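Student: Give me the fold of what follows.
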Amino acid sequence: MKTALFCKNCNARLSNWLCEIDNVEAMNRLCDLRNDDRYEEEIHPVPKGHVLVIANEVLHERQKAVPGWNPEGHAEKWMNLGDIVDCVGLTDDTTRLNGCCGLDGGDGPNRVCSCDSLVGTESSDCWTWHQFIPNPKATYWKT
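Tutor: Model (predicted):
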């Protein structure tokens, strides 16, 4: 089943239609979650055409693999930057656009819908994975 990301404010589709990765076996088979070599090459943890659902067994596996990561256990979804559609741009708030070679994503949502809603956070710097994490307060998923 395919799913796509939409803006809660204007209902614009923000992503391509994506296949969910929602179990550990699929995550281990399809995703590149290594923490080394990030300075040598761009690492896109989620393949294009997919969304990684960080919840339940996948969340538990990530917490086990990276001690101290997401201790509150918040569910989230990770996407490939190539799956964001053209209506999603960068925020005008330059305090959210930090990074040396790209965006580090450390200052909260930095991508906006054409209606100006802050719809997610792009990470694309030399020391970060290259990914998009939707803002659940401003977006919803539809199948």
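Student: C-alpha from now on. contacts and neighbour counts both.
Tutor: Noted.
Student: which residues in this protein form strands?
Tutor: 2-7, 18-21, 50-54, 76-79, 89-90, 111-112, 118-123, 131-134, 139-142 (DSSP state E).
Student: Relative to residue 34, which of the ones you listed is closest?
Tutor: strand 131-134 (13.7 Å; Cα to Cα).
Student: The structure of the following sequence is requested for comparison with the preceding one:
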Amino acid sequence: MPRPAHRIAQAISARDSLFASSAFGLSLSKPCPSLLHLRRKAGLRQAQAERIRVSEFREEPMATRSLYCTNCRFRLSAPLIMASGKDPAVEEPYVRIGKPLIDRGTSYKSWKPMPWLHVPPGHPLDFLPQIWMDPGDLTERVHDSPDGERLSGCCGPLGMNGPNKVCTCKVHVGTLQADCCTPVVFIPDPGATSWREGSADFWDYP
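Tutor: Sure thing, here's the model as predicted:
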């Protein structure tokens, strides 16, 4: 009596598998050694990635720093405790329109774009990370920009026409937002300022 076609196909498949396992020294009852090696490597990579993610948080400890102008090197802010958005123990600032975003004496390093305004690509505020601080922590060396266009807004400066605060040395050092559609916050320009530990009035290189 002839065997059904599907049983013949199964038998041929089983025969071919046995032939391949014997020809290449593989065991059907044990995992392939090369496959085990790849799994081990994948596990190591995953563990390494976890360590990197943890180290990212550890690289951003809370510290007390002051803001300096990179042109004249004079201090522009009071010493501030800087919290990082990468620290899981730090909460994101609560946005209240028309109210201070950050408490006096502190600053917040944000790794996300500001949520209260859309910033188009290429805009002066299109950069990350950003430091958010209370404008009341700026020193008397910081003044309004002489360019009135940069200070335009409704109930205060909107801060969307470029940096609107200048150092006494006449370099624009950051953007104040204090309009009726923004919180009250100062965002230093990273190209014109630098954060340094300590509270000396003058930042002496290095």
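Student: circling back to that earlier point, tabulate the strands of structure 1 in CSV, adding columns for distance to residue 96 of structure 1.
Tutor: Formatted as CSV, the strands of structure 1 follow (distance: least, Cα to Cα, whole Å):
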stretch, distance to residue 96 of structure 1
strand 2-7, 20
strand 18-21, 27
strand 50-54, 24
strand 76-79, 19
strand 89-90, 9
strand 111-112, 9
strand 118-123, 9
strand 131-134, 14
strand 139-142, 19
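Student: And these: which comes nearest residue 30 of structure 1?
Tutor: strand 18-21 (8.3 Å).
Student: residue range for that closest one in structure 2?
Tutor: Using TM-score structural alignment, strand 18-21 of structure 1 lines up with residues 80-83 of structure 2.
Student: Next: stretch 114-132 of structure 1.
Tutor: Using TM-score structural alignment, stretch 114-132 of structure 1 pairs with 168-186 in structure 2.
Student: Number of residues surrounding residue 64 of structure 2?
Tutor: A count of nearby residues for residue 64 of structure 2, using other Cα atoms under 10 Å, gives 19.
Student: Identify the residues contacting the corresponding residue of structure 1 for it.
Tutor: Under the alignment by TM-score structural alignment, residue 64 of structure 2 pairs with residue 2 in structure 1. Neighbour list for residue 2 of structure 1: 17-20, 143 [criterion: Cα atoms under 8 Å, 6 or more residues apart in numbering].
Student: 7 Å - rerun?
Tutor: 17-19, 143 (Cα atoms under 7 Å, 6 or more residues apart in numbering).
Student: can you check residue 98 of structure 1 too?
Tutor: residue 104.
Student: distance of it from residue 126 of structure 1?
Tutor: 12 Å (Cα to Cα, to the nearest Å).
Student: max-length helix in structure 1?
Tutor: Longest helix of structure 1, by residue count under DSSP state H: helix 56-65.
Student: what do you get for structure 2?
Tutor: Max-length helix for structure 2 by DSSP H is helix 33-58.
Student: Check which helices and strands that helix sits against.
Tutor: Taking 3 or more Cα pairs under 7 Å, 6 or more residues apart in numbering; DSSP states H and E as contact, there are no helices or strands that helix 33-58 of structure 2 lies on.
Student: Sounds good, over and out.
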